[in-house]
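Asker: Dropping the sequence and predicted coords here.
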Amino acid sequence: MINKNSPVPIYYQLEEIIKELIEKGELLPGDALPAEREYAERFQISRMTVRQAFTKLVNDGFLYRVQGKGTFVAERKLEQPLQGLTSFTEDMKKRGMIPGSQLVHFQLIPATKKIAQQLSIPEHGPVYEIKRIRLADDVPMALETNYISANLMKGLTEEIVNQSLYAYMEGKLGLQIDYATQTIESAISSQNEADYLRIKSGGPVLLIERNTFLHDGTPVEYVKSIYRADRYKFMIEMKR
């Protein structure tokens, strides 16, 4: 119920009511919410207040709007801890989801100056470029491009890259992955990226670049990933 005598803003109380319905499973992803007018009449509040609550829930990723159709419950975002180095496949399995990949291309290319610097190899040296759409329960989550030195990672095939690269590196080649450095920034999706991820062109995405190293400090891969900002968020635990 809305308590109009509470110091807590009415729009915030309505947000909490809707979030509780989502968390209890009474509102499921894809469900349409009643119109703003219905909420206003039900709680005897203004439509402007309802719109304010809806807008905040849209911005926070709980709801989304479709022009001319209404407001709907969004898929919940996957929370990715920033501690620990795991593969996408490992992350999805931990969540009880089925990981998958759709290979866009797999080719041998000469390293550009930037890629050569990232991998500590000579410019124009042979590099595998692997572009994949990463899936969770058949839903696109990220567009990932890996660059790996062909002299370091011998015997790579399409069949292998359709599985887990980390499993192949460690299990088959005996390479000991030790640590990685990673940057995360906000970006706007291109038309090409949007098509792969099934989102609107110009929609918000997370641009992630990662360098992964072996125990002796040798760079083993450089990865550029475009994650759906509507389905992914990152979490870090900080201690004083």
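Answerer: That came through fine.
Asker: contacts, neighbours, all on C-alpha from now
Answerer: Will do.
Asker: Buried residues of the one helix or strand Glu38 maps to, list them for me.
Answerer: For Glu38, the host element (DSSP states H and E) is helix 36-43. Neighbour counts over helix 36-43 (16 or more other C-alpha atoms under 10 Å) mark 36, 39-40 as buried.
Asker: Which is the succeeding secondary structure element to it?
Answerer: Beyond helix 36-43 on the C-terminal side, the first helix or strand identified by DSSP H and E is helix 47-59.
Asker: which secondary structure elements does that next one contact?
Answerer: With contacts taken as 3 or more C-alpha pairs under 8 Å, 6 or more residues apart in numbering; DSSP states H and E, helix 47-59 sits against helix 10-23, helix 36-43, strand 63-66.
Asker: what angle do the second one and helix 47-59 make?
Answerer: When axes from the mean of the first three to the mean of the last three C-alpha atoms, to 10 degrees is applied, the directions of helix 36-43 and helix 47-59 differ by 110 degrees.
Asker: counting contacts, what elements does helix 36-43 pack onto?
Answerer: Packed against helix 36-43, as judged by 3+ C-alpha pairs under 8 Å, 6+ apart, are the following elements: helix 47-59.
Asker: before we go on, here's another structure to hold up against the first:
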Amino acid sequence: MINLNRDTVVPLYHQLSEILKELIQSGQIPAGTKLPSERELMDRYHLSRNTVRQAIDLLVHDGFVYQDHGKGNYSIGPFLNIQYRIDTFVEHSEFLRRVGSTPTYKNFGTDEIVAPEEVRKALRLGENELVVCFTKLFFANNEPAILTLDYLPRKLLGDNYDRTGSGDAYIRLLEEINGRMVKFTLSDIVAMNATQEIAEYLNLTPGSSILLFQETFLDPSKNVPLGFASNYYHPNIHFRILRHRLNP
């Protein structure tokens, strides 16, 4: 039995979730198998009921376990294992790593422009206000994967701002400017046909079907937008969603 490390800063519920996740991924808890009960896990690992429930909730959130209320918790097999949840976000390089690719990226320039209408509305800017647009292309195993256009209000940036957009770390740049962690994004997901320009970046035929994520990064404590991004995903990139039926 794998033991918990009680001398680390990693929360016990997270350690337990990782132990159970490893058992599921390795096949030691096969798909569709009922997990040990809360009481069994409490006794085996000397944990409180609340800690065990937090661990199970994390496994449910990450797509490794489903709950059949009144019956118990069951493992989800690899065929349903969600590699990237569409309701979470990470930086693009980390996303590509999580789906099993080796990520790289290339900067294609930084432009100061009058905010396009959709950007102006998302960031609540006035007419003719300037934004800085960082254009990058992310590669998965040296193949074009994601074209990103990241926008920031010009008034938030100093005169000597990093014109690379801090490399891959647009989210961290937002956090540096605003002095707080970015935890939420409001995302519109749209199927579209690649324009000539986008097709050239992604090495596609113009008119190819792609996914566009238009994302507004939010500070919920102040109810204000922090930044806006348009992310164009190559059609080879797939998202999987585990959907739960609501009770009728």
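Answerer: Great, that's in hand. Keep in mind that what you see is a predicted model, and the values were worked out from it rather than measured.
Asker: quick one: which of the helices and strands packed on helix 47-59 of the first structure is nearest Thr55 of the first structure?
Answerer: Between Thr55 of the first structure and those, the shortest separation by C-alpha to C-alpha is 8.5 Å, and it involves strand 63-66.
Asker: Show me what Val119 of the second structure aligns to in the first structure.
Answerer: Superposed on the first structure with TM-score structural alignment, Val119 of the second structure falls opposite Ile115.
Asker: Just tell me what Val60 of the second structure corresponds to in the first structure.
Answerer: In the first structure, no residue is equivalent to Val60 of the second structure according to TM-score structural alignment.
Asker: about what we covered before: would a markdown table of the helices and strands packed on helix 47-59 of the first structure with distance to Glu123 of the first structure be doable?
Answerer: Written out in a markdown table, the entries for these read as follows (distance: least, C-alpha to C-alpha, whole Å):
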| stretch | distance to Glu123 of the first structure |
| --- | --- |
| helix 10-23 | 52 |
| helix 36-43 | 59 |
| strand 63-66 | 46 |
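Asker: do you know which of those lies nearest Phe106 of the first structure?
Answerer: Set against Phe106 of the first structure and scored by C-alpha to C-alpha, those come closest in strand 63-66, at 35.2 Å.
Asker: That closest one maps to which residues in the second structure?
Answerer: The aligned range for strand 63-66 of the first structure in the second structure is empty, by TM-score structural alignment.
Asker: Show me which residues of that strand are buried.
Answerer: By neighbour count, with 16+ other C-alpha under 10 Å as the criterion, the buried positions of strand 63-66 of the first structure are 63-64.
Asker: For whichever helix or strand comes after that strand, name the packing helices and strands.
Answerer: Going down the chain from strand 63-66 of the first structure, the next helix or strand is strand 70-73, by DSSP H and E. Contacts of strand 70-73 of the first structure with other secondary structure elements, assessed using 3+ C-alpha pairs under 8 Å, 6+ apart, are made with strand 63-66.
Asker: Distance of the most centrally placed residue in the second structure relative to Asp219 of the second structure?
Answerer: For the second structure, the residue whose C-alpha lies nearest the mean C-alpha position (C-alpha atoms, centre = their mean) is Phe89; its distance is 1.7 Å. For Phe89 of the second structure, the distance to Asp219 of the second structure equals 15 Å [C-alpha to C-alpha, to the nearest Å].
Asker: ditto for Pro235 of the second structure
Answerer: From Pro235 of the second structure across to Asp219 of the second structure, the span is 31 Å (C-alpha to C-alpha).
Asker: between these two, which one's more packed in?
Answerer: Neighbours were tallied for Pro235 of the second structure and for Asp219 using other C-alpha atoms under 10 Å; the higher tally belongs to Asp219 (18 against 14).
Asker: can you give me the helices for the first structure?
Answerer: Listed in chain order, the helices of the first structure (DSSP state H) span residues 10-23, 36-43, 47-59, 88-94, 113-119, 158-161, 165-167, 191-197.
Asker: who's in contact with the fifth one?
Answerer: By C-alpha atoms under 8 Å, 6 or more residues apart in numbering, the residues outside helix 113-119 of the first structure that reach it are 122-125, 147-149, 211, 218-222.
Asker: how about a markdown table for the residues you listed, with distance to Ser189 of the first structure and neighbour count added?
Answerer: As requested, those are exported to a markdown table (distance: C-alpha to C-alpha, whole Å; neighbours: other C-alpha atoms under 10 Å):
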| residue | distance to Ser189 of the first structure | neighbour count |
| --- | --- | --- |
| Pro122 | 31 | 14 |
| Glu123 | 29 | 15 |
| His124 | 29 | 13 |
| Gly125 | 30 | 17 |
| Tyr147 | 21 | 23 |
| Ile148 | 25 | 25 |
| Ser149 | 28 | 25 |
| Asn211 | 22 | 19 |
| Thr218 | 32 | 14 |
| Pro219 | 28 | 22 |
| Val220 | 27 | 22 |
| Glu221 | 24 | 22 |
| Tyr222 | 20 | 24 |
